[in-house]
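**Q** got a structure for you, letters missing:
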């Protein structure tokens, strides 16, 4: 072969190699690439060549997320049913299904509840030993009845949104490896009396709706992190959580544990719905340590509530000992009635190291008129480790000044930090400090 022929051959091979570069990749890598595509797009690659015919079946991630691309829900349902039929039972790491409009599904498919389709696909994912299961529903609720029972030795993470659970007990004990549960984007627990999981370690509720007639009990003895944010209805009862490290709790300002008559924690009015409007099934006052008893083992707490919400102040009448608590963030609810709530918490937190108070303009009327500082409720003792208290505010007004005066009587340094007006004061990670600047400090 002449040098010219060799050169032409080498050039031809290089061009062919560039054209077919993706085909030289191993199957496992190609399957990984396909896993980033929506399921219907991954299936289309089967027409590329004989080699690609079955690659999509072995992808570890299956995402069914584009229901709005189909004019007919029946066609989409047919596609997904064929997809799971031909895919077989190869193992799945993640399965995600997103339903964009339940109302559209119900009208077009003639099905009164899209649950029936969704649950079949979920059962398929469990059969494939899925580890991460995600069900996202937008707009209307999907009603999850007794057919929603998860049984899996492999499931480790569960992400659910837009679901209405019609079960008295939401029991995840049949998933012994399940460690992460995220209830996000308005899940409804009106019918649920108890949520149970022995294995879960990280539990999140974002904008959940609980019953106004009974208090849902949460039993998660191995929980490490809890986030309960913007909950409606009655705040759930937290049972013992001895492994808890960190918790963020912020009931919605219009939840049913609201008393507009007093800031003391109990207005003593038998007709007040917030204070006396709910008794548990055993006939006991279910307001006794609804939250703080379950949170008492935590090392880090952020407790945020509106000024008329009574739940934390009511709990403090049976205040537990926070024997491990080192970091605490509170907003203005703790300064009501001459600071008795704050004093109570400080007295029951013997190893507290870090205290942050986030104060709004609603603080002054909560504190009340103070003629002399002998009327202030002071703790008998506070943690010897607590040397500095940070006060975050958007404006240094009279309420902030009164708070600083009280803290100064505890022999701690008070550091005032004024936040930018556009900054959200409350954050589980406290990531907003970069937008603030120090005003000064006092003792």
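**A** Perfect, I can see it now. Note that the structure is predicted; figures quoted are calculated from it, not measured.
**Q** from now on I want contacts and neighbour counts done on CA atoms only, so please keep to that.
**A** Noted.
**Q** need the longest helix for the protein.
**A** helix 3-19 (DSSP state H).
**Q** buried set for the helix or strand following that helix?
**A** Downstream of helix 3-19, the first helix or strand assigned by DSSP states H and E is helix 27-34. Across helix 27-34, burial judged by 16 or more other C-alpha atoms under 10 Å covers 30, 31, 32, 34.
**Q** closest one to residue 316 out of those residues, please.
**A** residue 32 (52.6 Å; C-alpha to C-alpha).
**Q** please name the nearest non-neighbouring residue to residue 398.
**A** Using C-alpha to C-alpha, 6 or more residues apart in numbering and skipping the chain neighbours, the partner closest in space to residue 398 is residue 364 (6.6 Å).
**Q** what about that neighbour, which SS state?
**A** helix (DSSP: H, G, I helix; E, B strand; the rest coil).
**Q** distance check, residue 149 against residue 203.
**A** 18 Å (C-alpha to C-alpha, to the nearest Å).
**Q** give the burial count for residue 368, as a bare number.
**A** Burial of residue 368 is recorded as 15 neighbouring residues (other C-alpha atoms under 10 Å).
**Q** and it, what does it touch?
**A** 336, 337, 338 (C-alpha atoms under 8 Å, 6 or more residues apart in numbering).
**Q** go on, residue 410?
**A** Contacts of residue 410 (C-alpha under 8 Å, 6+ apart): residue 382.
**Q** helices along the stretch 101-250 of the chain, start to end?
**A** Secondary structure of the stretch 101-250 of the chain (DSSP state H, counting those that start in this stretch): helices at 102-109, 115-127.
**Q** and the last one, what does it pack against?
**A** With contacts defined as 3 or more C-alpha pairs under 8 Å, 6 or more residues apart in numbering; DSSP states H and E, the secondary structure elements packing on helix 115-127 are helix 73-87, strand 142-144.
**Q** now that helix, how far from the centre of its chain.
**A** 24 Å (C-alpha atoms, centre = their mean, to the nearest Å).
**Q** on that earlier part again, turn the contacts of residue 368 into a markdown table, columns for secondary structure, distance to residue 300 and neighbour count.
**A** Output for these, formatted as a markdown table (DSSP: H, G, I helix; E, B strand; the rest coil; distance: C-alpha to C-alpha, whole Å; neighbours: other C-alpha atoms under 10 Å):
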| residue | secondary structure | distance to residue 300 | neighbour count |
| --- | --- | --- | --- |
| 336 | helix | 22 | 22 |
| 337 | helix | 25 | 21 |
| 338 | helix | 25 | 23 |
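**Q** name the SS class of the residue nearest to residue 292 when sequence neighbours are not counted, please.
**A** Leaving aside its sequence neighbours, residue 292 sits nearest to residue 315 (C-alpha to C-alpha, 6+ apart; 6.4 Å). When classified by three-state DSSP, residue 315 comes out as helix.
**Q** take the one below as the second:
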């Protein structure tokens, strides 16, 4: 019986070895879905897929997004005609074709398909040519489907996109311009000109042809909701007149004083101002602003009183905010102002303060006018004994304050003692949060263990140390 079994086993045919078969499921996906996947890649990455197979060779040209950056754009030799682009070092000359040659070829391949472009982003910082830029922009919007245009270009001579943009960019929803671009809207108020669908407009470091160029530009944007303006040169004084009923978000950054500013925006919810505040400022209809940032750049002036009055006027217009972010110089200006009578900030729930000076004279008057403040974020615990005592007394007396965040905590004995006193006396505190960039993980663990040993008057108070 044993012999028969042995013979049977010997006669059993051997099983074939298993082979692994890789199935290309991605390439079998429908073309619209593949294009959707490629839209999340940069143009460089999408173009690199053309070497995968014949199916992928021209697939990147169907993607409705072009993202071209002279600091990142490179091509494999086999992708589009054995081109080699320059090194990231702008001063090296190890390339055969200029950035303009590469982009022009991309446009030729891209325009061979009927699918319209919806987003065009161009970053060109080195040897930028205005003729090429104007040609590419015109090509991008000529089919009438472009929804987002993002240009960051720097030339020796600024160039004007007036005729191209204002006549052919009706579907634009997002427009971002940065660099050597002159804003010069047509003087005609014809309804055929402008951007009837534009909701987001960013104008950074651009130039303005005339005093009222900015204002005339905004009149062409009837449904604008998000506006960001950065102006770093006062060579051509400009009137930044912002009267937009639909505007909800406004970011302003000025590093000069040669401007006029008028804001009349009844729907505005967020306003962020950074830089230098001009004396020619008029503010109206800001009652719906709930989030505000006012960060003043240090301006060397003998008349800090006048400068403080400007800041005070700006702050008074924000009396309904729920979140307010200030820096130490802003509060210092408020302290020096002769005409600033702080309003009551009944809705203010969050106050952020960057800086380690002007607590007692700048910050405390605002705290005392904020009866419903729930969260206070300080860059650092004050070092001055009187300022520290004043802040401590206000914290203990506040019945609404739930969260305190000290961002620049260094774990010194003086700071630990201050936190100990706050935890011991604050009845309504729910969270004490501290963070430090100067302590390592072992030191943070040691400090946290010490913090957790402190007695807390509020039984619900939690301590966080990051």
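**A** Noted; the coordinates are in hand. If you're wondering where the values come from, they're calculated on a predicted model, not measured in any experiment.
**Q** in the stretch 101-250 of the second structure, which spans are strands?
**A** Secondary structure of the stretch 101-250 of the second structure by DSSP state E, counting those that start in this stretch: the strands cover 119-124, 148-153, 159-160, 174-179, 181-183, 200-204, 207-208, 226-231, 238-243, 249-254.
**Q** now tabulate the ones you listed in a markdown table and tack on mean neighbour count and distance to residue 262 of the second structure.
**A** Converted to a markdown table, the strands of the stretch 101-250 of the second structure look like this (neighbours: other C-alpha atoms under 10 Å; distance: least, C-alpha to C-alpha, whole Å):
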| stretch | mean neighbour count | distance to residue 262 of the second structure |
| --- | --- | --- |
| strand 119-124 | 19 | 31 |
| strand 148-153 | 21 | 26 |
| strand 159-160 | 19 | 26 |
| strand 174-179 | 19 | 22 |
| strand 181-183 | 23 | 19 |
| strand 200-204 | 20 | 17 |
| strand 207-208 | 22 | 17 |
| strand 226-231 | 19 | 13 |
| strand 238-243 | 19 | 5 |
| strand 249-254 | 20 | 12 |
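**Q** and those as a markdown table, adding distance to residue 363 of the second structure?
**A** Formatted as a markdown table, these follow (distance: least, C-alpha to C-alpha, whole Å):
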| stretch | distance to residue 363 of the second structure |
| --- | --- |
| strand 119-124 | 42 |
| strand 148-153 | 39 |
| strand 159-160 | 46 |
| strand 174-179 | 36 |
| strand 181-183 | 40 |
| strand 200-204 | 32 |
| strand 207-208 | 37 |
| strand 226-231 | 28 |
| strand 238-243 | 30 |
| strand 249-254 | 23 |
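**Q** what about those, which gets the closest to residue 72 of the second structure?
**A** strand 119-124 (9.4 Å).
**Q** what number of residues lie near residue 282 of the second structure?
**A** 14.
**Q** residue 324 of the second structure: which element?
**A** Assigned by DSSP H and E, residue 324 of the second structure falls in strand 323-327.
**Q** hey, which of the helices of the stretch 101-250 of the first structure is tucked in deepest?
**A** Comparing the helices of the stretch 101-250 of the first structure by mean neighbour count (mean count of other C-alpha atoms under 10 Å), helix 115-127 ranks first with a mean of 18.
**Q** give me the angle between that helix and strand 94-99.
**A** Counting by axes from the mean of the first three to the mean of the last three C-alpha atoms, to 10 degrees, helix 115-127 of the first structure points 170 degrees away from the direction of strand 94-99.
**Q** angle of helix 115-127 of the first structure against strand 132-137?
**A** Using the same axes, to 10 degrees: helix 115-127 of the first structure against strand 132-137 is 170 degrees.
**Q** contacts for helix 115-127 of the first structure, please.
**A** Against helix 115-127 of the first structure from outside (C-alpha under 8 Å, 6+ apart): 77, 84, 89, 92, 95, 97, 133, 142-144, 147-148, 151-152, 155.
**Q** out of those, which one sits closest to residue 38 of the first structure?
**A** Nearest to residue 38 of the first structure among the contacts of helix 115-127 of the first structure, with distances taken as C-alpha to C-alpha, is residue 97, at 10.1 Å.
**Q** the residue mapped onto the closest one from the second structure and residue 179 of the second structure: what is the separation?
**A** Applying TM-score structural alignment, one finds that residue 97 of the first structure aligns to residue 122 in the second structure. Remark: distance between residue 122 of the second structure and residue 179 of the second structure (C-alpha to C-alpha) = 12 Å.
**Q** overlap of the contact sets of these two?
**A** With C-alpha under 8 Å, 6+ apart, residue 122 of the second structure and residue 179 have common neighbours 152, 153.
**Q** counterpart of residue 30 of the first structure in the second structure?
**A** So residue 30 of the first structure corresponds to residue 34, using TM-score structural alignment.
**Q** how far away is that match from residue 23 of the second structure?
**A** Distance of residue 34 of the second structure to residue 23 of the second structure, given as C-alpha to C-alpha: 16 Å.
**Q** sorry, back to before: wait, which of the strands of the stretch 101-250 of the second structure is closest to residue 282 of the second structure?
**A** strand 238-243 (9.3 Å).
**Q** list the helices and strands that closest one packs on?
**A** helix 213-218, strand 259-264.
**Q** and the closest residue to residue 225 of the second structure other than its chain neighbours, what does it touch?
**A** Leaving aside its chain neighbours, residue 225 of the second structure sits nearest to residue 247 (4.0 Å; criterion: C-alpha to C-alpha, 6+ apart). Shown in contact with residue 247 of the second structure (C-alpha under 8 Å, 6+ apart): 223, 224, 225, 226, 227, 265, 266, 267, 268.
**Q** do residue 188 of the first structure as well
**A** Counting by C-alpha under 8 Å, 6+ apart, the residues that residue 188 of the first structure touches are 162, 163, 164, 165, 208, 209, 210.
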